[in-house]
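J.: what follows is a predicted protein model with its sequence.
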Amino acid sequence: MRVPFHRLRPIMATAALLGAALAPTVPPAAAAAGSPIQVYGAWHCGDDACIWGTVRDMAEFDAKNHWLIDRGDGRPSVNLAILSFVHPLKLLVGTNDATTVDGVPRGINQAVVDWFKSRGVRVMLSIGGITYTDAWDQALAQNPALLGQKAAALATRLGVGIEIDYEQNTNPNLAGLQAFVDAYRAVHPYDATGADPAARLTIDTAAGDRWLIDINRYATANWLRTDTPVLDYANAMVPARQPSAAGATDNWQEHLDGKPTYSPPVLPLAPAKFTGGLYIAEGSKVRPECTDFANSLQKATGGWLQNAAPNGAGTTSGLLGYMFWAAERPSTRGVTTQPPNGCAGGVGAGATAYAIPVPMPALRQG
């Protein structure tokens, strides 16, 4: 089945290790006066380590996840939930098995989607994850255009967006991925207003520019441009372990700067075209990012995130926002973000501190 800790990344560069040992040097949230945070979301793994293999009783689901739609005052803690993961090959061939119906995990259904949407929380489905890297390769080799059409049909049926989480670090099938994107966009064209939930199409990249290099390079050059956008934005995922504040911003700065010395180079990414990822549950630990906003990285890095300047791409300062890994049970042997309070004291308090808009507004385009 799944290996524990799905988001553990096989990258811990020397600079990141050194940065983790240093005291944070980024300005606190209170000093932030830049672009408002627009994306403030959580990946959600269900109760079985991201399989979503059973239909949930919605009363039980609410009891374990209520913090996501109520930070304690009736307002949601997030404005986006990404249900993770859909198996790409099963989606392509329409698998029916113990955990899957017509290629879709049994637990990812209209009832769960509507539970979020009825409170103004946008919903997306993540296709892939590191456990399903080989399945992405197989599906893209078999029929990438049909996979894009199947993803678009699923998005239409549930009224959700789609996230591409293809974590192939070595020789990714970029031609196949392009065919997937083309097929999806033929059904759901890019929509700058954000009004059509199914038109929201995003991609995951590494925390910085030194892993998933080929995917990051291609997406930045071809899909994440501000003049001719194809994908809405990227998520810079969590690194191998929770970074320091300085380590997190160093990673995100790599996307802003690009890698001009690489051959071919990685172009700079506009601040308005990506989010930064942080852990709320990691291994056996519930992080301050879940329970204690005053001591959290979303507070410590907030000033930097809202004021990060363009460095060759884009015209406005500030990343789009934060994504948190991951709600409920991201690992079979790890902790959960369940009651009594879930992550209302961290993520929810941050939503209040940053005046996170619910529902999510139209996103900055440049």
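T.: In hand now; what should we look at? Treat the numbers as computed from the prediction; the structure is a model and nothing was measured.

J.: use CA for all of it now, contacts and neighbours both
T.: Will do.

J.: tell me the contacts of the residue nearest the centre of the chain?
T.: Nearest to the geometric centre of the chain sits Asn235, at 4.9 Å (C-alpha atoms, centre = their mean). Contacts for Asn235 (C-alpha atoms under 8 Å, 6 or more residues apart in numbering) come out as Thr202, Ile203, Asp204, Thr205, Phe274, Thr275, Gly276, Gly277, Met323.

J.: apply 10 Å and report the result again.
T.: Taking C-alpha atoms under 10 Å, 6 or more residues apart in numbering, we find Asn235 in contact with 163-165, 202-207, 273-277, 320-323.

J.: how about the strands in this protein?
T.: 39-44, 80-86, 100-101, 104-105, 122-128, 161-165, 201-205, 234-236, 274-279, 281-282, 285-286, 321-327 (DSSP state E).

J.: what angle sits between the last one and strand 80-86?
T.: Strand 321-327 runs at 50 degrees relative to strand 80-86, counting by axes from the mean of the first three to the mean of the last three C-alpha atoms, to 10 degrees.

J.: now the strands of the chain as CSV including distance to Gln138?
T.: Shown next, in CSV, are the strands of the chain (distance: least, C-alpha to C-alpha, whole Å):
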stretch, distance to Gln138
strand 39-44, 24
strand 80-86, 14
strand 100-101, 18
strand 104-105, 17
strand 122-128, 12
strand 161-165, 14
strand 201-205, 19
strand 234-236, 23
strand 274-279, 28
strand 281-282, 30
strand 285-286, 35
strand 321-327, 26
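
J.: take a look at this one as well, against the first:
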Amino acid sequence: MRRLVLLVFLLIPFLAAPARAAAAPIQVYGSWHCGDDACIWGTVRDIGEFDSKNHWLVDRGDGRPSVNLVVLSFVHPVKLLHRTTDAQTLDGVPRGMTADIVSYFKSRGIRVMLSIGGITYTDAWDSALAENAAQFGRNAAEVAQRLGVGIEIDYEENTGPNLVGLQAFIDAYRAVLPYDPSGANPAARLTIDLAAGDRWLIDIGRKATADWLRADRPVLDYANAMVPARQPSTSGAIDNWQEHIDGKPQYSPAFPPLAPAKFTGGLYIAEGSKVRPECANFSTSLQNSTGTFVQTAAPKGAGTSSGLLGYMFWAAERPSTRGVTTAPPNSCEGGVGGGATAYAIPIPMPALRQS
């Protein structure tokens, strides 16, 4: 009897220990790309010159790409609605976002998307949605089909966003390009950017989480939790992302939880004047120190599978007129590329987890 009691006593810690979630493979591992003019993309690039500044994206040092997604940032909302042609824009699209640039990435198995908006174009989003949100959505779908790219919604109106107009934009886009769970049609991929956590862009985040990012009836493919004002600590990044998973039931109306499989976490690779470990050194980077959380974060009321979809990095080449760029000698093979190797990032991107 004593032996039985002793055996049970010894087994208690193991019986009481909670099951550890299996690590989900990282599926999205991408970078926003600002071109060489702080996200304007206002001039056509020579492919040789472009490659000299961006080769790390397509070659981590062993011939394999460092990422499986590049998001060209940004398209001006009103110019897209009006299909404007001017010195920096051709038929509503920045002149630098050419078929050749898209092919540069796609020919290496890297998915390409165009981002509409950004913080600089918040007022332009408001104007385009107020003028003709449905036509705006149809124009976005036409560009996506013509270039063979997806579209990212980056509408950063923190106070009083036009959610009716945004719904009309999404409905019009989806009328042309329905949601495709297989991911086979690049143009059918439609995503949205949310704040780093749940305390900014609250109205957009609540609406997107409740109506467009549900695992049981998806409208948008996924969301990106954007970078905060400055690079966070490991715990700060995890806290932000956990907010999306938990939701904010104390808000009125409540902010619902988001399935981990419906969003990525954003980190800086170019910020200020310093080359960050996230660009240069995977072993000391946040994509390394947060990796366990990103691969095992459990759902808290939405979704059924553990783990975020992956990471997005802000931003390749020159995201601001001042500060560091990711062009040589600051290219990111050692950080982003090192992470692609460590996490065995699939290239091309596979069909994404849905729940």
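T.: Done, it's in. Because the structure is predicted, anything quoted here is derived from the model rather than measured.

J.: quick one: TM-score?
T.: Scored against TM-score structural alignment, normalised by the length of the second structure, the superposed chains reach a TM-score of 0.94; 336 aligned residues with a C-alpha RMSD of 1.0 Å.

J.: aligned to Glu254 of the first structure, what sits in the second structure?
T.: Correspondence of Glu254 of the first structure to the second structure, assessed by TM-score structural alignment: Glu243.

J.: test my guess that that match contacts Leu258.
T.: Yes: checked against C-alpha atoms under 10 Å, the pair Glu243 of the second structure and Leu258 is within contact range at 8.9 Å.

J.: of those two, who's got more company?
T.: Comparing Glu243 of the second structure with Leu258 by other C-alpha atoms under 10 Å, the one with more neighbours is Leu258, at 29 against 17.

J.: please pull up the equivalent of the more buried one in the first structure.
T.: Checking TM-score structural alignment: Leu258 of the second structure goes with Leu269.

J.: can you tell me the closest non-neighbouring residue to that match?
T.: With C-alpha to C-alpha, 6 or more residues apart in numbering as the criterion, Leu269 of the first structure has its nearest non-adjacent residue at 4.9 Å, and that residue is Leu256.

J.: so who does that neighbour touch?
T.: 208-209, 267-271, 273-274, 308-314, 319.

J.: please repeat the previous calculation with a cut-off of 7 Å.
T.: Neighbouring residues of Leu256 of the first structure by C-alpha atoms under 7 Å, 6 or more residues apart in numbering: Pro268, Leu269, Ala270, Pro271, Pro310, Asn311.

J.: isn't the second one right next to Thr220, touching?
T.: Yes: applying C-alpha atoms under 7 Å, one finds Leu269 of the first structure in contact with Thr220, separated by 6.2 Å.

J.: and the helices in the first structure?
T.: 14-20, 58-69, 88-93, 110-117, 133-142, 144-158, 174-187, 213-222, 245-257, 288-291, 297-300, 302-307, 349-353 (DSSP state H).

J.: buried ones in the last one?
T.: In terms of neighbour count (16 or more other C-alpha atoms under 10 Å), helix 349-353 of the first structure has its buried residues at Ala349, Gly350, Ala351.

J.: Ala246 of the first structure: which of the residues you listed is nearest?
T.: Using C-alpha to C-alpha, Gly350 comes nearest to Ala246 of the first structure of the buried residues of helix 349-353 of the first structure, at 19.0 Å.

J.: which residue lines up with that closest one in the second structure?
T.: In the second structure, Gly350 of the first structure lands on Gly339 (TM-score structural alignment).

J.: surely the match of Glu254 of the first structure is in contact with Asp198?
T.: Yes: Glu243 of the second structure is in contact with Asp198 according to C-alpha under 7 Å; the separation is 5.9 Å.

J.: what count of nearby residues applies to Gly80 of the first structure?
T.: If you look again at residue 80 of the first structure, you'll see it is Leu, not Gly. 24.

J.: so how far is Asn311 of the first structure from the closest residue to Ala16 of the first structure other than its chain neighbours?
T.: Setting aside the residues directly before and after it, Ala16 of the first structure is nearest to Gly247 in space (C-alpha to C-alpha, 6+ apart), at 5.6 Å. Distance of Gly247 of the first structure to Asn311 of the first structure, given as C-alpha to C-alpha, to the nearest Å: 19 Å.

J.: now the aligned residue in the second structure for Gln110 of the first structure: closest residue in space, sequence neighbours ignored.
T.: Aligned counterpart of Gln110 of the first structure in the second structure: Ala99 (TM-score structural alignment). Nearest residue to Ala99 of the second structure, sequence neighbours excluded (C-alpha to C-alpha, 6+ apart): Leu147, at 6.2 Å.

J.: ok, Gly194 of the first structure next?
T.: Ala362 (5.4 Å).

J.: end-to-end on stretch 350-364 of the first structure?
T.: 21 Å.

J.: in that stretch, which residues are buried?
T.: Applying 16+ other C-alpha under 10 Å to stretch 350-364 of the first structure flags Gly350, Ala351, Tyr354, Ile356, Pro357, Val358, Pro359, Met360, Leu363, Arg364 as buried.

J.: Ala15 is in contact with the residue nearest to Ala16 of the first structure, correct?
T.: No: contact criterion C-alpha under 7 Å: Gly247 of the first structure and Ala15 do not qualify, at 8.3 Å.

J.: pull the residues that contact stretch 212-226 of the first structure.
T.: Residues contacting stretch 212-226 of the first structure (C-alpha under 7 Å, 6+ apart): 167-169, 205-206, 229-231, 233, 266-267, 269, 273, 314, 365-366.

J.: which part of the second structure matches that stretch?
T.: Going by TM-score structural alignment: stretch 212-226 of the first structure matches residues 201-215.

J.: what's the closest non-adjacent residue to Gln306 of the first structure?
T.: Gly318 (4.1 Å).

J.: show me what that neighbour lines up with in the second structure.
T.: In the second structure, Gly318 of the first structure lands on Gly307 (TM-score structural alignment).

J.: need the contact list for that match.
T.: By C-alpha under 7 Å, 6+ apart, the neighbours of Gly307 of the second structure are Ala23, Ala24, Pro260, Ala261, Val294, Gln295, Thr296, Ala297, Ala298.

J.: not counting its neighbours along the chain, what's nearest the aligned partner of the last one in the first structure?
T.: In the first structure, the residue paired with Ala298 of the second structure is Ala309, using TM-score structural alignment. Taking C-alpha to C-alpha, 6+ apart as the measure, Ala309 of the first structure lies nearest to Ser317, with 4.5 Å between them; neighbours along the chain are not counted.
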